[in-house]
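Student: Next come a sequence and a model predicted from it.
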Amino acid sequence: MDFKDLNIKEDIIDILKKSGITKPTPVQEECIGIIKDGRDVIAQSQTGTGKTLAFLIPTLEKINKNKKDVSALILTPTRELALQISNEAEKLAEPLGLNILSAYGGKDIKSQVNKLKGNIHLVIATPGRLLDHLDRKTISLKNLDIFILDEADQMLLMGFKNEIDAILKETNKKRQSLFFSATMDSQVKKLAYRYTNDPAFIEIKSQEVTLEKINQSIVKTTDRRKFDSLCKVLDGDNPFMAIIFCRTKRRADKLEEDMGSRGYNCEKIHSDISQAKRERIMKNFRNMKTQYLIATDVASRGLDITGVTHIYNYDFPETAEDYIHRIGRTGRAGENGDTCAFVTDKNTKILEDVENKLGFKIKVRFDDTEN
């Protein structure tokens, strides 16, 4: 199947081709037609499976550019994700003559208010900044046609349930609602079913596909030796583009300082860093000016960066699902990827959970616990 089979406009197909996208992913195949038909959707699909385009393409095609009110709203938990979706949307919206507003904290609200005086078709927002606009009456959602909630599980995890409720009270009851989530527990389902009408439920089993091209390994180490173990691995791999995951902001700060003192080309990203600086850091990483991006889970959630060759779990993740989310940021679009996790005694139980989920033992690269 290709995009023509999904009746996508030629202008959009041409833009996708320029980005090297010629065939729809499973989530795009499943969702695009249903969304174009106007049906509500609840979709479970892992990060990195192409879900952003699964809702962007049909949404942009459905917007009437002559309509004066905001037609579509995409609500997302983090500024990074809002920025990433906006970048994708702007590429596709240009030939359709549609105007987009990104509304998230850290960006000058006055410039957003001025832009809203024009004709905005699609708003991509984080909950706090959108509520700010609704309070100021600078955005009206009364005639909204399509509402999209992206990363619904993260929204609930980050405590945005009340904000979602408040925003949806401001929308048109006849709207089309689309809920996308990497995981689908009872809380996510409850929220999604509450705000959808006879939805199509789409579940994409993607983990096997995502992981089959990823070469996984672990290093056994101790807290005291972990940094030296990491340096040993980095010097051996000399990766093209790598993300190194830390458990907390403080750990990311310390690792950036220690790696910088040893001459590694690295930058950190976490929620305490200003928005302008985060955008600059991400731009440097995407443009391969920075070799190592040190990240926390929250800051990196939803980041879709092409070309990441290696993922390092400096701090072992807290759940098997988190492990799979993290390593799924490499080995994309048919490319191979490499991952290495640093395991101390206290990580033994969660390592067993990960291996049970994967269905195999992860190979030990070396053991740094031995004298």
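Tutor: Yes, it's here.

Student: When you work out contacts or count neighbours from here on, use the C-alpha atoms and nothing else.
Tutor: Fine.

Student: Okay, and residue 187 sits in which element?
Tutor: Using DSSP states H and E, the element containing residue 187 is helix 186-194.

Student: Also residue 85?
Tutor: Element membership for residue 85 (DSSP H and E) is helix 79-93.

Student: Quick one: distance of the helix or strand following that helix to the chain centre.
Tutor: On the C-terminal side of helix 79-93, the nearest following helix or strand under DSSP H and E is strand 100-103. For strand 100-103, the distance between its averaged C-alpha position and the chain's averaged C-alpha position is 17 Å (Cα atoms, centre = their mean, to the nearest Å).

Student: next one: stretch 17-25
Tutor: Here the centre of mass of C-alpha atoms in stretch 17-25, compared against the chain's by Cα atoms, centre = their mean, lies 19 Å away.

Student: Which residue ranges of the stretch 151-300 of the chain form helices?
Tutor: In chain order, the stretch 151-300 of the chain shows helices spanning 152-157, 161-169, 186-194, 207-211, 226-237, 249-261, 275-286, 297-300, with DSSP state H, counting those that start in this stretch as the criterion.

Student: Got another one to weigh against that:
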Amino acid sequence: MVESKIEEEKLIDFNNSTLKQYQKWEDYDLDQDLVRGIYSKGFERPSPIQKVAIKPIIDGKDIRAQAQSGTGKTGAFAIAALQCVNKNEMCSQVLVLANTREIASQNANVFIEFSLYMGINVCLLSGGSSVQQDIVNLQVNPHVIVGTPGRVDQMIRSGYLKPDTIKLFIIDEADEMLQSGFKDQVQAIFLSLNRKSVQVAMFSATYEEEELKISEEVLKNPVLIDLRQEQQTLAGIQQYFINVGDFPKGNQDDLSIKLYTLVDLLKKYSFGQSVIFITSKLKASYIYSGLQQHGVPCALISAELQQFERGKVLEAFKKGECRTLVSSGLLSRGVDVQNLSVVFCLDVPPENKKSTYIHRIGRSGRFGKKGVAINILYNPEFNNLTKIMSYYNTSIQPLTTECLEQFQNKDNEN
């Protein structure tokens, strides 16, 4: 257990919550135009995280929330933030940071959809888009700004984004945002805000020790919400492994046997939509090319693609035009694909990145649906998988033909 300066009794467990849980949108006394937008998107009642996370933000409290992917974290902070916006003040009041362009775009769309009837201006700032267009968009002083750290920091330093009017600062995927790759930019953005009055909300599916320590320095008397996400994620997903033996010729980078195993599975069984995760961009490209050569239609999404190319691939996958997607990691966080049924993991994250495993397999167990995760691994890689099983107190079973046929029948029924 990570030692924390924040009092343990403030930790909120959903099963024994000391926070009031709001069961209906009407219970929050929300702006009626906001409620109208929520209902128009088909959200009839709050999800578990929304039941406890919205009100503290509306009440002006700092918050650190942890909940499983796909449980409605984005909706929670979007609804709360929109309720906090003063529509009569033509200035930027809410700033939301996300770690990838895809997640930032998705978050911005949620804000736009919920605020459809509110007359609130939402602006998206992310790398890969036109800087000049961003400058034009900022000139109207949008109420809500959603963006990636690099572009937001650039707009602040160049004077086009006025940080002094921001009253609510939201950090999505906070564990990733507070790690070395983004930490300096996020810190620079935070220091540019009015630290005496700005309210901070952090949301993530996982937190490591380093991020917890940083959050203690940033948050003021926060409400802590922990929905025990690991157990919720793992409980909703059937986890399996296939041991494909030792490294071919002792070469740990040789993926040939994993590729043949994957091809065999994808050709023999209909998995619906599936995502194949592997850490390296180079290895992802190899798997993608190998599947294509063996007659398995698929698409590739990685950081090497231009933003518009990634957007096209992701949109096609969401629409069901593509059934199999190979990812070097971009899709393991935040991006919603509602019909995804199976996740293939072709490697195991190192011990200091074990939460990546949760993010990966969580793609298949979203929105209350049951999912399947299949790990295809060489024998020496099982040491890390065993550590993950021990850390999360979970079981990962050998994949048998019987399991595959059982899953096949369920998939056909759906």
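Tutor: Alright, I've got the coordinates. Because the structure is predicted, anything quoted here is derived from the model rather than measured.

Student: Just the buried positions in the helix holding residue 187 of structure 1, please.
Tutor: For helix 186-194 of structure 1, the buried set under the neighbour-count rule, 16 or more other Cα atoms under 10 Å, comprises 188, 189, 191, 192.

Student: Which residue of structure 2 sits opposite the second one in the alignment?
Tutor: Taking TM-score structural alignment, the alignment pairs residue 189 of structure 1 with residue 212 from structure 2.

Student: Tell me, how many residues neighbour residue 243 of structure 1?
Tutor: 29 (other Cα atoms under 10 Å).

Student: In contact with the aligned residue in structure 2 for it: list those residues for me.
Tutor: Alignment note: residue 243 of structure 1 maps to residue 275 in structure 2; criterion TM-score structural alignment. By Cα atoms under 8 Å, 6 or more residues apart in numbering, the contact list for residue 275 of structure 2 reads 324, 325, 326, 327, 340, 342, 343, 344.

Student: likewise residue 265 of structure 1?
Tutor: Taking Cα under 8 Å, 6+ apart, one finds 259, 290, 291, 292 in contact with residue 265 of structure 1.

Student: want to throw the helices of the stretch 151-300 of structure 1 into JSON lines with distance to residue 367 of structure 1?
Tutor: Rendered in JSON lines, the data for the helices of the stretch 151-300 of structure 1 read as follows (distance: least, Cα to Cα, whole Å):
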{"stretch": "helix 152-157", "distance to residue 367 of structure 1": "35"}
{"stretch": "helix 161-169", "distance to residue 367 of structure 1": "44"}
{"stretch": "helix 186-194", "distance to residue 367 of structure 1": "40"}
{"stretch": "helix 207-211", "distance to residue 367 of structure 1": "24"}
{"stretch": "helix 226-237", "distance to residue 367 of structure 1": "9"}
{"stretch": "helix 249-261", "distance to residue 367 of structure 1": "21"}
{"stretch": "helix 275-286", "distance to residue 367 of structure 1": "31"}
{"stretch": "helix 297-300", "distance to residue 367 of structure 1": "26"}
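
Student: Out of the ones you listed, flag the one nearest residue 353 of structure 1.
Tutor: The closest approach between residue 353 of structure 1 and any of the helices of the stretch 151-300 of structure 1, judged by Cα to Cα, belongs to helix 207-211 at 15.4 Å.

Student: Onto which residues of structure 2 does that closest one map?
Tutor: Residues 230-234 of structure 2 are the counterpart of helix 207-211 of structure 1, counting by TM-score structural alignment.

Student: which SS class is residue 374 of structure 2?
Tutor: strand (DSSP: H, G, I helix; E, B strand; the rest coil).

Student: wouldn't it be in contact with residue 242 here?
Tutor: Yes. When contacts are counted by Cα atoms under 8 Å, residue 374 of structure 2 is listed as touching residue 242 (7.4 Å).

Student: Among those two, which residue is more densely surrounded?
Tutor: Neighbour count, other Cα under 10 Å: between residue 374 of structure 2 and residue 242, residue 374 has more, with 21 against 18.
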